[in-house]
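[1] Let me see the structure of the following:
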Amino acid sequence: MQTMAPVVVQGTAVSPPQAVDVGYGDNQATTTAVTEHEPKKTGCKDPIFAILFYVNIIAIVVVAVTYGKDLSSSSESLDYEELIYASLVFGVASLVFSGGGLLFLLQYPSFMIKAGLILTIVLSLAWAAYAFIIGQYIMGAIGAFFFLLTLCYVKAVWSRIPFAVINMVTAATAIKANLGVCVFAIFFSLLQVGWLVVWTVAFTGVYNSTTANCVDDCNMNYGFLFLLLLSLFFTQQVLQACVHVTVAGTVGTWSGCCSRGVCNAFIRTVTTSFGSICFGSLLVAILQALRALASAARGNGDGNFLACIAECILGCLASILEYFNKWAYIYVGIYGYSYMESGKAVMQLFADRGWDAVIADDLVGNAIFLTSVVAGLFIGAIGVGYASANSSFSDLAGGSGWAAFLIGLLAGLCICSILLSTVASGVNTVIVMFADAPREFQANHPELSQKMTSTWNQFYPYV
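    Predicted structure coming up:
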């Protein structure tokens, strides 16, 4: 067999896949090489998209500064200041609760995965029950059908929980050994808090400016709304992806808490790989902004049927692209590939090895979603308490406790998703490296490798 030169993966020599054993024990089978990671040229990848991101940030800052002056001198300055205060309160509270949720998730992975599956059953049942209660019998019947499908899904995947657990345990071990990634995750979360404050100022200023003289129709111009939403989603996607890529690069190293490997992964994320991150994030942001625009049009009665169809299609496309990005960013973080090269390499890897059905079992995602929802509920409760104690914020929420709760819930979910993404990123990286470099994983971490391979063979003996 011809031996290829090893590839340095974040400081660790990893041989590119050759003819490798994809089975273990009695289920060994040999397959041909699926991927050859040739050394790539150094330098920034996809730089044009990094430039677009910086232009986006500069534009929003300029708008915020410009309209912020007008707001501060207007009679509505109290509302404007209260928006900033509320953003800071929700941002800090989100950091605290998401940090606690992260520790709990890493400590009790099996319980959280099972609870996440149970949550899907409860939500589908609640949907069906609520529809019947309000007299929407057709929607209730559809909800009952999906409830039965959910039961079948949970029954089918329940036996696969051990493999999901060992994936999470391995990822948790890597994250605990490289605890510095949590520092960078918090850093990006703080950036998200700051960004929400700046974007809120810009949005409020543009909204007040464009609706100042309206009489009947006080909706913002759809063009301005699209650009503002695109900026919001673009930046949010970039910050989340930066955490994902940093974790992927760090898990590839698996070195010390605040080691050079952790810092190097972060440096590569914000320099040479940043353009690739912005590339994928912009594509998702465009779809998300268009979907939000369709939702706004549907809410205003502008072509309800067509807007509903457009919203559904755009939501599906955005979900597919986010799924693609989740795996592509791992190769960006580990090998420093461009966005398109990374996506092609990782999907080809799974397709050739028959793992494309396995990665659909996103059991860990259910656990992370449950943790995010619980943290978001706490932030929503804080929103209700904040509205009760602060009349200005209560006025902004329309005097409704439910509105205050919803604002807090959404803010909590937005911030918590960044910090909790470290677990999902670690799990996804472990899965990719388990497929891409099983021998190196066995050599460096034999105990975890043995647990993963034995569990894998128990539930996927023919994959």
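
[2] can we go C-alpha only for contacts and neighbour counts from here?
    Fine.

[3] Any buried residues in stretch 54-74, and which?
    56-57, 60-61, 63-65, 67-68, 70-71 (16 or more other CA atoms under 10 Å).

[4] before we move on, what about stretch 92-112?
    Buried, per 16+ other CA under 10 Å, within stretch 92-112: 92-95, 97-99, 101-102, 105-106, 109-110, 112.

[5] ditto for stretch 330-340
    So, applying 16+ other CA under 10 Å, buried residues of stretch 330-340: 330-339.

[6] ditto for stretch 359-368
    Buried residues in stretch 359-368 (16+ other CA under 10 Å): 363-368.

[7] ok, now stretch 198-212?
    Buried positions in stretch 198-212, judged by neighbour count with 16+ other CA under 10 Å: 198-208.

[8] Same check on stretch 454-463?
    Neighbour counts over stretch 454-463 (16+ other CA under 10 Å) mark 454-457, 460 as buried.

[9] tell me what the longest helix that the chain contains is packed against?
    Counting residues, the longest helix found in the chain (DSSP state H) is helix 401-436. In terms of contacts (3 or more CA pairs under 8 Å, 6 or more residues apart in numbering; DSSP states H and E), helix 401-436 is packed against helix 77-107, helix 161-177, helix 180-210, helix 222-253, helix 304-335, helix 339-353, helix 363-389.

[10] Off-centre distance for the helix or strand following the last one?
    The C-terminal neighbour of helix 363-389 among helices and strands, as given by DSSP states H and E, is helix 391-396. The gap between where helix 391-396 is centred and where its chain is centred comes out at 31 Å by CA atoms, centre = their mean, to the nearest Å.

[11] Give me the buried stretch members for helix 391-396, please.
    Judged by neighbour count using 16+ other CA under 10 Å, the buried positions of helix 391-396 are 392-394, 396.

[12] Kindly report the same for stretch 145-157.
    For stretch 145-157, by 16+ other CA under 10 Å, it's 146-147, 150-151, 154.

[13] let's see this one next to it:
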Amino acid sequence: MEKEGVREEVDQENKKECEVVVIENENYVKGIHDQQQVNKSYENREFNVSKLQTLNPTNPLRIVIQGAHQSHQVPTPSPPQPLRVSTTPQQQPSLSSLNSRKFTNRISLFIFLLHTVVAIGLVCFLGYKAVQGILKEGSIKRREQRVLRYWFPQVECSAIISIFLAFIWQKTLREWPGFMIKFILWSSFATSLSAGILLLCFQKPSTDGVGVALVGYSIGNGLYACWVTRRIGFTTKVITKSLEPITKFPDINYPIYLMMGVGFMWITVWVLAVIGALNFYFPPLVVILLVLSLAWTTEVLRNVANLTVSRVISLYYLRGMQSSTQFCFQRAMSRNLGSACLGSLFVPAIEALRIIARGLNLLEGEDEFMFSCAHCCLRVMESIFRYGNGWAYVQIATYGKGFVRASQDTWGLFERQGMERIVDADITSAICFLTGVCSGSICVIATGSWTFAVHRSFTATVSLLAFFIGYLMTRIGMAVPHACVSCYYVCYAENPENRLFDKTIPDRINFINSGRDVLVQTPRVPRNL
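    Model prediction:
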């Protein structure tokens, strides 16, 4: 009995040892399986991390994955530590600043809206006077019928021609920028010279004055085309690069279509108002006021399109966002309209003063009077460029700043990056201006010849008005390339490390700083005496 009891105890101990061995083997196999699963998870995480190597170091997605990877490398569990992300020295504006709800330049907005109400009332009243004069019997009826028959169709035709030319200029500049820059420079010279010679051939005192003005302008245009020859290569690179984002926004031209449609309808009723002004008190003064009103209105339309395109393109550069063109247009028509109104008054004057400053800088010579005038103009230009410039529209559209503050901040960015000489020497705005001159000259050739054939006494007035309308409508159509180039410069100055920018601007800066650039510098800062 004792032997059997001892044997049973031995058997039980052997069973326990076998069970222990089996359990240890199972744990060992399970441990190997768990280790394989962990290794697979490590491999998956390392694969995901390798795919995200191109992300910004401060990107939250990369931070989370790196934190997970580091936590698996620690064998013992530890309490979660708060992540510390180092901030870059240059902080980007928050997203809330991109959607500012305040209206910019409210005083300018109020003045423009008041002007619009008065202009609409005056145009309607003068249009009524024109219709009333046509319905009356006598000399007034005959005169207004003559104007309506031999003057109104030519003006409307010039508006239609300029609309087609505007889209032709824009399309060809996008397709062949290098060729079109040279073509625009010399075609504006050729067309303005041809229009001037044509008006001189009519041999009428009124047309002779307009013809001499066009011939004189064409000479200056030709000299300018020769002067900027060395800048064409760099301008071609900038325009080509800046127009690349347009392909991502197929509806980018919709605001242009709308603005040009509004401009065409306003010009139609405006012409009727001019006809009615002939039978009103002080016709010359009323016509001058109508011309100034039309110029301001069409310039505001152009800058609304400029602000729309600027916001779409700048948000693409700075945030990688594909914004809604419709939303950007609504914002330009509401919250940023005041800045467009203020800029429409000052930017054309600034551009004119810039041309004068360049001319005085070239002509100052040894004459003391010209020397003093040149430096006085340069000081004025320094102040104007700091408090008002055409580059401000990018920051107005992007951050909702006022016109003056946006001008100061934009020029400060250029100074910080050493880009003053580059933007001073930019000829994109000149190219857009010359397309307007070319379209206006073509309208003069077409409508001037037509009017001279049917009613010679209207030739000079129709030619002037056709040139004016052709220029204004073409400038609206050229708002897209102008805004794209402005965004390229301003957004680069704000974030030069953006991967969307290449070495075009840095190489140009190095080229200028090396002393190999022999261009005549745009006078902005007075030289030391």
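
[14] Need the TM-score between these chains.
    Put the two chains on top of each other and the TM-score (TM-score structural alignment, normalised by the length of structure 1) is 0.67; 369 aligned residues with a CA RMSD of 4.3 Å.

[15] show me the contacts for the alignment partner in structure 2 of Thr246 of structure 1.
    Under the alignment (TM-score structural alignment), Thr246 of structure 1 pairs with Thr308 of structure 2. Applying CA atoms under 8 Å, 6 or more residues apart in numbering to Thr308 of structure 2 gives the contacts 255, 325, 328-329, 331-332, 397.

[16] that older thread, I'd like to know which of the buried residues of stretch 454-463 of structure 1 are part of strands.
    Counting by DSSP state E, no part of the buried residues of stretch 454-463 of structure 1 is found in strands.

[17] How far off centre is stretch 187-200 of structure 1?
    Centre to centre, stretch against its chain (CA atoms, centre = their mean), the figure for stretch 187-200 of structure 1 is 16 Å.

[18] Identify the residue range in structure 2 corresponding to that stretch.
    Taking TM-score structural alignment, stretch 187-200 of structure 1 hits residues 258-271 over in structure 2.

[19] and the residue nearest to Gly263 of structure 2 when sequence neighbours are not counted, how far is that from Gly359 of structure 2?
    Using CA to CA, 6 or more residues apart in numbering and skipping residues adjacent in sequence, the residue nearest Gly263 of structure 2 is Thr298, 6.5 Å away. Note on Thr298 of structure 2: its distance to Gly359 of structure 2, by CA to CA, to the nearest Å, is 28 Å.

[20] what's the answer for Val454 of structure 2, then?
    Distance from Val454 of structure 2 to Gly359 of structure 2, by CA to CA: 41 Å.

[21] Then Met478 of structure 2?
    Where Gly359 of structure 2 is concerned, Met478 of structure 2 sits at a distance of 26 Å (CA to CA).

[22] same thing with Ala273 of structure 2?
    Counting by CA to CA, the gap from Ala273 of structure 2 to Gly359 of structure 2 is 38 Å.

[23] Relative to structure 1, which residues correspond to stretch 20-34 of structure 2?
    Counting by TM-score structural alignment, stretch 20-34 of structure 2 lines up with no residues of structure 1.

[24] contacting residues for the aligned residue in structure 2 for Ser231 of structure 1?
    Counting by TM-score structural alignment, Ser231 of structure 1 lines up with Ser293 in structure 2. Shown in contact with Ser293 of structure 2 (CA under 8 Å, 6+ apart): Ala119.

[25] What strand or helix carries Thr87 of structure 2?
    Per DSSP H and E: Thr87 of structure 2 is located in neither a helix nor a strand.

[26] That one: what's it in contact with?
    Applying CA under 8 Å, 6+ apart, the residues contacting Thr87 of structure 2 are Thr58.

[27] ok, now the one 10 residues further on?
    With contact taken as CA under 8 Å, 6+ apart, Ser97 of structure 2 is in contact with 399-400.

[28] Name the secondary structure element that contains it.
    helix 95-98.

[29] For that helix, what is the distance to the chain centroid?
    Distance, centroid of helix 95-98 of structure 2 to centroid of chain: 20 Å (CA atoms, centre = their mean).

[30] can you check stretch 61-76 of structure 2 too?
    Stretch 61-76 of structure 2 sits 45 Å away from the centroid of its parent chain (CA atoms, centre = their mean).

[31] Next: stretch 63-76 of structure 1.
    The chain centroid and the centroid of stretch 63-76 of structure 1 are separated by 33 Å under CA atoms, centre = their mean.
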